[in-house]
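A.B. asks: One predicted model, sequence on top.
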Amino acid sequence: MSQKKSRIGIIGMGLIGTSIGMRLAKRPNRTFEIVGADSNRGHARTAKKLGAIDKDVGSLEELAENTGLIILAVPVLAVRDIFQEITPYLVPGAVLADTCSTKKDVLDWASELLPGEIHFVGTHPMAGKESSGPEAADVDLFVDATWAITPSPRADEEAVRIIMGMIESMGAHAVHIDPAEHDQYAAAVSHVPLLASVAMFRVVRDSPGWEDVSLLSGPGFRDLTRLASGDPRMSTDIMETNKEAVLHWLRRYRKELETIETAIELGGEPVKGLFESTRLDRDAWLLNPHTERKIDGPDLPSSRDAMGQMLVGGNYERLKEVLAGKIPGTDGKES
């Protein structure tokens, strides 16, 4: 009698969810089924056509059935409602993870709403595009990206390792971080740059000479304003759930603009010094390799081992030799 396949569920078949599914589906000799759900059923059907999921389902109840690992790739403010709706159907011991851009509120909702036997691990892949939807998905979207991990207090070490294994299989670099710390730093390197992109486009677009100015817009303007084409709902949710951190960095940004304005007014060395020092600092940052921040603890099974145990159960030891060194993305290369 053949063993029933283990299941991974993905809720939200947009850019992130579909890209995750595409990468998981490429895992060689996989014995797990990937199921997907989206409030826009058309997105789920598209994801299935792209090979990101094996089956699209119409309800969270159906998705949660016999599913040991569930990934929420949805806008932040949708997470709380999903927790409430899916809780009655979760398999005891299941591992849940999200991919939202803010973490503190999500971890608070997990603590408030999820049963004690459910292991929630917050995550945030620092990767994306201005395009949204499953059509924009890319199997290599996360390669060499930083992927933040913020485990809930109730998530055991095996659950964390399972999520790390998933992240490694995406080709990304795991970074363990406190949720509040994550939100502060994400505001600086992701959320305020989004607002700067929006502001720059609005300033130029609202000028009387926009039609003529736009003729001169080149790669610099397009690159700087790229984030303004992102999903409005996702952007709104980020600002709603990370307001204080965003305002803090906006104020610092405004102050820096005033410093730059003063340097330009003075001219000469102040302007040159500003550009020279910034170039040196940025070049040094670009040369800095990825590092992994680890949670202290006892020796554990490797993240690849933990994910394998979750996904293939009793077949794990048999498949271990087959999978060793062949998981897409674990060494930055395709198998």
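C.D. replies: All right, it came through fine.
A.B. asks: When you work out contacts or count neighbours from here on, use the C-alpha atoms and nothing else.
C.D. replies: OK.
A.B. asks: In this structure Val246 contacts Met239, no?
C.D. replies: Yes. With contact defined as C-alpha atoms under 8 Å, Val246 counts as touching Met239 (7.1 Å).
A.B. asks: can you map out the helices along the stretch 1-150 of the chain?
C.D. replies: Listed in chain order, the helices of the stretch 1-150 of the chain (DSSP state H, counting those that start in this stretch) span 15-25, 41-49, 60-64, 76-86, 104-113.
A.B. asks: For Glu85, which non-adjacent residue is spatially closest?
C.D. replies: Leu60 (7.4 Å; C-alpha to C-alpha, 6 or more residues apart in numbering).
A.B. asks: residues in contact with that neighbour?
C.D. replies: By C-alpha atoms under 8 Å, 6 or more residues apart in numbering, the residues touching Leu60 are Ala37, Glu85, Ile86, Tyr89.
A.B. asks: Structure two is appended below for comparative analysis:
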Amino acid sequence: MFQKVAILGVGLIGGSFGLELKRRRLARQVVGVGRSKANLIQAKKRKLIDTIGVNLESSVRDADLVVLAGPVQAILRHLKDIAPHLKKGAIVIDVGSTKQTIVDQASKKLPKHVFFVGTHPLAGTEKSGAMAAIPDLFRGKSCLITPVATTHPVVLKKVMQVWQKMGAKTILVPPKEHDRLLAYTSHLPQVMATTLMNVISQGLPIETIKQFSGGGFRDTTRIAASPAEMWRDICFSNKPHLLKAIKIFQKELTKISNFLSKGKQKKMLNYFESAQSLRQKIS
């Protein structure tokens, strides 16, 4: 499918993408680029990539597909840095968790002879680095594809086919709508888990938390262990939508606090039952 693929950021998503390219024989050569030499050595040892890129310029030169798989700010920097070195007809995709800013910058920074398609596989975990990459990470998961009016239809189809061959279910969504939806389904939950972890740590020592917490606590706070740099970038790149979601959540916290302080047991019961019913429908 591709002669040469360059992956910029060989972590959980980028590494798993490289692994699937090789397992499914979708690329003849996979080059990995990143800040950590040790991580890239691990990626090559685990056969996520074939070679370690000497530098950004030579790694993307002659690449048929370039995958931007770092944090959002790194993706934005890379769009500018790789632009002069891409061959005619090269395809660039990103796997970032926000889309509008990235898509806008891609249209400004990349030359006209290069094709860009925004993608977002909903397959993340709290782990990071090449050691976190696993086979079949994308199987059965949704991959959101965010084309715009200028997206070439043939290139869009090819990008969708790559994700489908990796087992993902591709869903087309406009970039702005993607960011609005993910503010509620991904970014707000991350903020909630992070905040909960920080609140609990203020009142309890770590050992006490370990001894007195069960599965509910671990499930609720699991994603608080996610890479901090990545989530800082996501929050700020989706600032308007996330702020709106946080404001709504704050109102809901106030509502349940009022039920509790005013002894409104029936309303509290209805509130829990409503959430219970909704969650069961998702399951």
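C.D. replies: That came through, no problem. Here the structure is a predicted model, which is why all the values come from computation and not from measurement.
A.B. asks: Give me the TM-score for this pair.
C.D. replies: The TM-score (TM-score structural alignment, normalised by the length of the second structure) is 0.94; 281 aligned residues with a C-alpha RMSD of 1.7 Å.
A.B. asks: if we can go back for a sec, JSON lines for the helices of the stretch 1-150 of the first structure, including distance to Pro134 of the first structure?
C.D. replies: Listed next are the helices of the stretch 1-150 of the first structure as JSON lines, based on distance: least, C-alpha to C-alpha, whole Å:
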{"stretch": "helix 15-25", "distance to Pro134 of the first structure": "5"}
{"stretch": "helix 41-49", "distance to Pro134 of the first structure": "6"}
{"stretch": "helix 60-64", "distance to Pro134 of the first structure": "19"}
{"stretch": "helix 76-86", "distance to Pro134 of the first structure": "18"}
{"stretch": "helix 104-113", "distance to Pro134 of the first structure": "24"}
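A.B. asks: which one of those is the most hemmed in?
C.D. replies: Highest mean neighbour count among the helices of the stretch 1-150 of the first structure (mean count of other C-alpha atoms under 10 Å): helix 15-25, with a mean of 26.
A.B. asks: Map the residue nearest to Glu85 of the first structure across to the second structure for me.
C.D. replies: Matched by TM-score structural alignment, Leu60 of the first structure corresponds to Leu56 in the second structure.
A.B. asks: what's the answer for His173 of the first structure, then?
C.D. replies: Counting by TM-score structural alignment, the partner of His173 of the first structure is Lys169.
A.B. asks: these two touch, right, that match and Gln161?
C.D. replies: No. Using C-alpha under 8 Å as the test, Lys169 of the second structure is too far from Gln161 to be in contact (10.0 Å).
A.B. asks: And those two? Which one has more around it.
C.D. replies: Counted by other C-alpha atoms under 10 Å, Lys169 of the second structure and Gln161 do not tie: Lys169 has more neighbours, with 19 against 16.
A.B. asks: residues contacting that one?
C.D. replies: Gly140, Lys141, Ser142, Cys143, Trp163 are the contacts of Lys169 of the second structure under C-alpha under 8 Å, 6+ apart.
A.B. asks: By neighbours, which of the residues you listed wins?
C.D. replies: Neighbour max across the contacts of Lys169 of the second structure (other C-alpha under 10 Å) = Trp163, 24 neighbours.
A.B. asks: Closest to Lys129 of the first structure out of the contacts of Leu60 of the first structure?
C.D. replies: Ala37 (21.4 Å; C-alpha to C-alpha).
A.B. asks: shared neighbours, Val246 and Met239 of the first structure?
C.D. replies: Here Val246 of the first structure and Met239 have His191 as joint contacts, going by C-alpha under 8 Å, 6+ apart.
A.B. asks: Dump the contacts of Leu60 of the first structure into a markdown table; add distance to Val95 of the first structure as well.
C.D. replies: Below are the contacts of Leu60 of the first structure laid out as a markdown table (distance: C-alpha to C-alpha, whole Å):
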| residue | distance to Val95 of the first structure |
| --- | --- |
| Ala37 | 17 |
| Glu85 | 16 |
| Ile86 | 13 |
| Tyr89 | 13 |
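A.B. asks: Between these, which sits nearest Leu266 of the first structure?
C.D. replies: Ala37 (57.6 Å).
A.B. asks: which residue in the second structure lines up with the closest one?
C.D. replies: Under TM-score structural alignment, Ala37 of the first structure pairs with Val33 in the second structure.
A.B. asks: what's the spacing between that match and Val159 of the second structure?
C.D. replies: Applying C-alpha to C-alpha, to the nearest Å, the value for Val33 of the second structure to Val159 of the second structure is 21 Å.
A.B. asks: go on, Phe272 of the second structure?
C.D. replies: 42 Å.
A.B. asks: Pick out whichever of these two has more residues nearby.
C.D. replies: Using other C-alpha under 10 Å, the more surrounded residue of Phe272 of the second structure and Val159 is Val159, with 21 against 11.
A.B. asks: What does the more buried one correspond to in the first structure?
C.D. replies: So Val159 of the second structure corresponds to Ile163, using TM-score structural alignment.
A.B. asks: how close does the host helix or strand of that match sit to the second structure?
C.D. replies: Using DSSP states H and E, Ile163 of the first structure sits in helix 157-169. Compared with the second structure after the fit, helix 157-169 of the first structure shows a mean deviation of 1.0 Å (mean C-alpha distance after the TM-score superposition for the first structure).
A.B. asks: any idea which helix or strand comes after that helix?
C.D. replies: Next in line after helix 157-169 of the first structure, if elements are assigned by DSSP H and E, sits strand 173-176.
A.B. asks: Lovely, talk soon.
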